Structure formats: structure tokens, C-alpha cells
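K.L.:
Next come a sequence and a model predicted from it.
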Amino acid sequence: MKKVLMVLTNASKIDEKHETGLWLSEFAEPYNEFKKRGFAVTAASPEGGKIPIDQNSVEDNIPDDFDEAIGVLQNTEVLSTINVNDFNGIFLPGGHGTMFDLPDNQPLKNALKHFAENNKVIGAVCHGPAGFVNTKLSNGKWLVDGVNMTGFTNEEEQQTGLAPMMPFLLESLLRAQGAKFEGAAAYSDHVVADGRFITGQNPQSSQSAAESFADALNG
């Protein structure tokens, strides 16, 4: 059985006036796809425990098939306790929370370095690639250097109205660290697969990114 590690944010606030967290569909849709494919899924976060959900991502009628995923979010593993050798792939869902606690999390950096250097599958969607920034490989190169990828674009961030509150612009920093960033029209379904490195641009890309990631995992 293939095993997938999903790494989530614990950050619940942008500032005192703006709450944030995980974008629900960016976890639930990939989680459901991975389970449908027969993968074992472990959810982890820097602090473990319950994951804050961005209330902007919660619709009046949450799909019934999100129930299991929501249950998983009530008690995640502490990332630093995870043995990454046990997993075939790592996937980072988004939500603005990721911009605050994932970029400088050392256990995540160590995990990503392991997955990259052992030719395992790496995936993310929307703000999830925030977890990639400032991560270096053993040869000193940035994790994203030379990688064809996508993520939440500067244009999309400007449209949220939250850009001035972000610690950095995701597209800009990924480009600065050598990523060959490919953005499509704002809020269109867009996925970039570069070998075993799979990224989706925004919430609309969650399902497609999950399918592409699962295909790569199945080889």
C-alpha cells in the first residue's frame, strides 16, 4: 500500500483582525482521492492536534464526502515525530495559514529534502508551496530551483485583498529561488507536473492536482 504524508498548517491568524487556517477543499478533495486510490494517508502539522479551517472555505452545505477528512483534522500527528522513510509521497494543501508556519519549519525542510533526494513524489496546491520556500537540498540548491511548478499567483493574491498582510508573495519568492513558475488565468484549474513534482495553482485545482499526484505515485 502506498503511503502519503499530508502536511497542514496550524496557523489560525494573519493578524488580530484576520483569521485564517487551512482551505478545506484543498485537503478534503486530495484526501478523498488518495483514499479512493487505496493509499494510506497520515495528516501531520508542525504542532499536531486540531487544524484551524479558514471559514471563507466553508460553504453553507459542506459536501457529505468531506466528513471523514474533517474528522482527520481534529487530531493530526506532530510532524517532527513522523518517520519520513515510511512514506512514498508528501502533499501540502494550502490556505493562507501556510504562509506563516510552514516556510521556516525545520522538520518540514528535512522531510522535503528526503522526498526530493529519494525520488519520491512531492505535491502541493495553492498556498501549499509556501512550505517549499527557503528549503535547500544537500548540494546547496533551493528545492524549487529549476522545477516547473505553479501555486497561488501574485494576481490571485492581489485579488484577495490580503497581499499587504502576507510575509511574502508566493509566486515572487518561488521565482527568486529558481522555480520555473507557470501561472494560468486567475482561479482557473491549472496543474503543473514536472516528473514527480506536482503542483496546483488554486482551490479550483485541488482535485486535478490530487489526481496528477496519485498518477505519479502509481508510477
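P.N.:
The structure has been received and is ready for your questions.

K.L.:
can we go C-alpha only for contacts and neighbour counts from here?
P.N.:
Fine.

K.L.:
what about the strands in this protein?
P.N.:
3-7, 13-15, 18-19, 40-45, 77-78, 89-92, 121-125, 148-149, 180-181, 191-194, 197-200 (DSSP state E).

K.L.:
can you list the ones you listed in a markdown table and add mean neighbour count and distance to S206?
P.N.:
Conversion of these to a markdown table gives the following (neighbours: other C-alpha atoms under 10 Å; distance: least, C-alpha to C-alpha, whole Å):
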| stretch | mean neighbour count | distance to S206 |
| --- | --- | --- |
| strand 3-7 | 23 | 13 |
| strand 13-15 | 15 | 23 |
| strand 18-19 | 14 | 22 |
| strand 40-45 | 21 | 16 |
| strand 77-78 | 18 | 22 |
| strand 89-92 | 26 | 11 |
| strand 121-125 | 28 | 6 |
| strand 148-149 | 22 | 14 |
| strand 180-181 | 17 | 18 |
| strand 191-194 | 20 | 9 |
| strand 197-200 | 29 | 6 |
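
K.L.:
Now do the same contact list for V7.
P.N.:
Counting by C-alpha atoms under 8 Å, 6 or more residues apart in numbering, V7 touches 43-45, 79, 90-93.

K.L.:
which one of the residues you listed is nearest E157?
P.N.:
P93 (16.4 Å; C-alpha to C-alpha).

K.L.:
Find the nearest non-adjacent residue to the closest one, please.
P.N.:
Once flanking residues are discounted, P93 sits nearest to G128: 4.8 Å by C-alpha to C-alpha, 6 or more residues apart in numbering.

K.L.:
As TSV, the strands of the chain with distance to K109 would be great.
P.N.:
Formatted as TSV, these follow (distance: least, C-alpha to C-alpha, whole Å):
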stretch	distance to K109
strand 3-7	12
strand 13-15	22
strand 18-19	26
strand 40-45	13
strand 77-78	14
strand 89-92	12
strand 121-125	12
strand 148-149	18
strand 180-181	20
strand 191-194	20
strand 197-200	16
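
K.L.:
nearest to F168, of those?
P.N.:
strand 13-15 (12.5 Å).

K.L.:
tell me what the closest one is packed against?
P.N.:
Strand 13-15 makes packing contacts with no helix or strand when contacts are defined by 3 or more C-alpha pairs under 8 Å, 6 or more residues apart in numbering; DSSP states H and E.

K.L.:
Run through who's touching that strand.
P.N.:
Residues outside strand 13-15 that contact it (C-alpha under 8 Å, 6+ apart): 19-21, 96-97, 100, 165-166.

K.L.:
Second structure for comparison follows:
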Amino acid sequence: MKTFHALAASLALILAAGSAHAGHVLVVLSDADQLELKHGKTFATGFYLNELMQPVKLLLDAGHQVSFATPLGRAPTLDRGSIDPMYFGGDAAALRTHQTLLEKLALTSPETSPVMSLARVEQLGYDRFDAVYVPGGHAPMQDLLDSPALGRLLSDFHSKNKTTALVCHGPIALLSTLPQAHQFSTRLAQTGKASAPPDWIYAGYQVTVISNQEETIAKPQLKGGEMKFYPQTALEQAGARYRSNTQPWSSNVVTDRELITGQNPASAVDVAKELLQRLK
């Protein structure tokens, strides 16, 4: 039954594409529904509604095909804290529209989700996809940062100069391309410092990600917990050149070669617009 619904959902997305020149975008999400914090604490999380659905809706409205994957092929989890009109410019109707689309796609339903595993994506072949998009929420900090399967996908895209877009906590996924990604993140969590090979594929790239300042402002969300490290620090220590907004929580998009990165939830629409330009 799950296979039938997954195929039906995929067919619906293909039919939505409509255009002979439509692009095919792979959206990669986390399998995680919680983030491990310091001192054995955890924080319930997932993907942010606007960071996923605003770009997905814009892509579908423009006639592109969208497929979804997680490292293990599990239905991803919606961060309940992101169900808030403030992430949609205070527009409650826009919030409902994007919630309705999420429900229609059935992404979070364990029985009917069309989500593939990254192993399945690799079997199908990376060449069928024109771009990859990774939304945020804290969940990518749990598994996308050191997923070997994601590292292979992003490395392939990098080698072919194919558009790679990420927003908020999503850019932490770039670390998955490090030769020893898990060891890098472990050292950073334990000591606050880690080094990456100088020939890391994204070394010297200008990128953005949720800033240390914004993480500090948002720290009360963790209910007394503390993250093992911040993504800005991780990307800087890996060798990326970090660019931030001076105004927290305002949109900031940085493009460098094939990479499009957005700093925070407010950046999701602008990242999607840049992605749409690349797909023309």
C-alpha cells in the first residue's frame, strides 16, 4: 500500500511539472526527529514548515518536478514550533496554504510518504536531478552533517557544477563531503575546535548559515539545553568563508559558484527564487 501511494504521489508531482523544459529538484531532508544536545539532553525537532514548503510550492507552481529523500528513507518530521504565521510574513492564510500542500504530498505520513532513501537515489542515478535543495530546522545537525550517502551526492553535484541550495541549518550538510565528516563533528563537539583538509571541496566558498548570534537569541527554544556546536563555527573551521547579515532574522542569500545558501527562515523564499533562476 505504501508503494502504491508513493508512486501515486510521485506521478502527481510529475504531472504537476507540465513543461517540457521542467527541471527536476531533489529535496533532501533529515530522518531525525530530535537533536542531541550537551549533557545527554535532547530537543524535539524536524524540518521547518516554511523552509521546506515555500520553495517546494514555488518550484511546483513554476512547473518543475520535485522528489524527496532522506538518508534512510523515513518520513521526515515537522518541527511543530515552525507552524506559526510569523514565518509566513504574519499571513495566516499563507500558513494554511502551505500546510495543506504538505498534507497533500503526505511527506510526514509513515504509511504514504513518497520519500526515498539516499541509497535509492544513488541507484536511480544522480544525473536525473538538476538541482538539490536542503531545508533547515535543527534536524540536519543530527544526521545530514555526516551522512556518507549525502556526501557522495553533494560531491557528484559539485564535480558537475550542479545547483546546490541550502537554507538555515541546512548548509551544515556540506560537511558530509569531508573525508572524515563524523570525526570532524565529534572533535568539534568535544573540544570546540576541528580542522578539515585544505582541499575540502567547499574550502574557500562564500556561504551563509544561521548565525551564532541568531543561535544565541534562539537558545531559549532549547529549554535549558545547549547545542554541541553552532553551524557557523563548524563551517568556518572546515574552511568556508562565512557571510552574515548585520540584522538578525532578515533575509540573506549568498551565492558562490554552484552553491546557494540562505541564512535563516526569512531567507527561504529568496533562496527559492535564486534556484528558480538557475533552472531556467
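P.N.:
Sure, I can see it. Just so it is clear, the structure is predicted and the values come from calculations on it, not from any experiment.

K.L.:
Could you get me the TM-score between them?
P.N.:
Scored against TM-score structural alignment, normalised by the length of structure 1, the superposed chains reach a TM-score of 0.91; 217 aligned residues with a C-alpha RMSD of 2.0 Å.

K.L.:
one step back: just the buried members of the contacts of strand 13-15 of structure 1?
P.N.:
The neighbour-count test (16 or more other C-alpha atoms under 10 Å) marks 19-21, 96-97, 100 as buried among the contacts of strand 13-15 of structure 1.

K.L.:
which one of those residues is nearest Q74 of structure 1?
P.N.:
Checking these against Q74 of structure 1 with C-alpha to C-alpha, the nearest one is G21 at 13.3 Å.

K.L.:
show me what contacts that closest one?
P.N.:
Contacts of G21 of structure 1 by C-alpha under 8 Å, 6+ apart are 9-13, 51-54, 95-98.

K.L.:
about what we covered before: same list, the buried ones among the contacts of strand 13-15 of structure 1, but as a markdown table with distance to P63 of structure 1 please.
P.N.:
Converted to a markdown table, those look like this (distance: C-alpha to C-alpha, whole Å):
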| residue | distance to P63 of structure 1 |
| --- | --- |
| E19 | 23 |
| T20 | 21 |
| G21 | 19 |
| H96 | 22 |
| G97 | 23 |
| F100 | 28 |
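
K.L.:
what helices or strands is the longest helix seen in structure 2 leaning on?
P.N.:
Assignment by DSSP state H gives helix 2-17 as the longest helix of structure 2. Judged by 3+ C-alpha pairs under 8 Å, 6+ apart, helix 2-17 of structure 2 is in contact with helix 49-61, strand 65-70.

K.L.:
go again using 10 Å as the cut-off
P.N.:
helix 49-61, strand 65-70, helix 92-105 (3 or more C-alpha pairs under 10 Å, 6 or more residues apart in numbering; DSSP states H and E).

K.L.:
one step back: most widely separated two among the contacts of strand 13-15 of structure 1?
P.N.:
G21 and M165 (14.4 Å).

K.L.:
For V269 of structure 2, what is the corresponding residue in structure 1?
P.N.:
Using TM-score structural alignment, the equivalent of V269 of structure 2 in structure 1 is Q207.

K.L.:
still on that earlier bit, and A22 of structure 2, which of the helices and strands packed on helix 2-17 of structure 2 is closest to it?
P.N.:
Closest of these to A22 of structure 2 is strand 65-70, at 6.7 Å (criterion: C-alpha to C-alpha).

K.L.:
picking up where we left off before, contact partners for the counterpart of the residue nearest to P93 of structure 1 in structure 2?
P.N.:
Matched by TM-score structural alignment, G128 of structure 1 corresponds to G170 in structure 2. Shown in contact with G170 of structure 2 (C-alpha atoms under 10 Å, 6 or more residues apart in numbering): 28-30, 47, 51, 133-141, 144-145, 209-210, 231, 261-264.

K.L.:
Repeat that for C126 of structure 1.
P.N.:
23, 26, 92-96, 98, 150-153, 170, 187, 199-206, 209.

K.L.:
Over to N105 of structure 1?
P.N.:
If a contact means C-alpha under 10 Å, 6+ apart, then N105 of structure 1 has 45-46, 79-80, 131, 134-135 as its contacts.

K.L.:
and of those residues, the nearest to R175 of structure 1?
P.N.:
Lowest distance from R175 of structure 1 to those (C-alpha to C-alpha) belongs to N134, with 11.9 Å.

K.L.:
Skip the chain neighbours and tell me the closest residue to that closest one.
P.N.:
The shortest distance from N134 of structure 1 to any non-neighbouring residue, by C-alpha to C-alpha, 6+ apart, is to P103 (6.5 Å).

K.L.:
what about the one you found, how many neighbours?
P.N.:
18 (other C-alpha atoms under 10 Å).

K.L.:
Also R96 of structure 2?
P.N.:
The local packing of R96 of structure 2 (other C-alpha under 10 Å) involves 15 other residues.

K.L.:
now stretch 63-77 of structure 2: which residue numbers in structure 1?
P.N.:
So stretch 63-77 of structure 2 is aligned with residues 38-52, judged by TM-score structural alignment.

K.L.:
can you tell me the distance between the two ends of the matching stretch?
P.N.:
Using C-alpha to C-alpha, to the nearest Å, the gap from the first to the last residue of stretch 38-52 of structure 1 comes to 27 Å.

K.L.:
how far away is the closest residue to A209 of structure 1 other than its chain neighbours from F181 of structure 1?
P.N.:
In this structure, A209 of structure 1 finds its nearest non-sequential neighbour in G200, 5.2 Å apart by C-alpha to C-alpha, 6+ apart. Separation of G200 of structure 1 from F181 of structure 1 (C-alpha to C-alpha): 11 Å.

K.L.:
Which neighbours do those two have in common?
P.N.:
Joint contacts of G200 of structure 1 and F181 (C-alpha under 10 Å, 6+ apart) are 149-151, 192.

K.L.:
how about these in a markdown table, adding distance to D60 of structure 1?
P.N.:
As requested, the shared contacts of G200 and F181 of structure 1 are arranged in a markdown table below (distance: C-alpha to C-alpha, whole Å):
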| residue | distance to D60 of structure 1 |
| --- | --- |
| M149 | 33 |
| T150 | 29 |
| G151 | 27 |
| V192 | 31 |
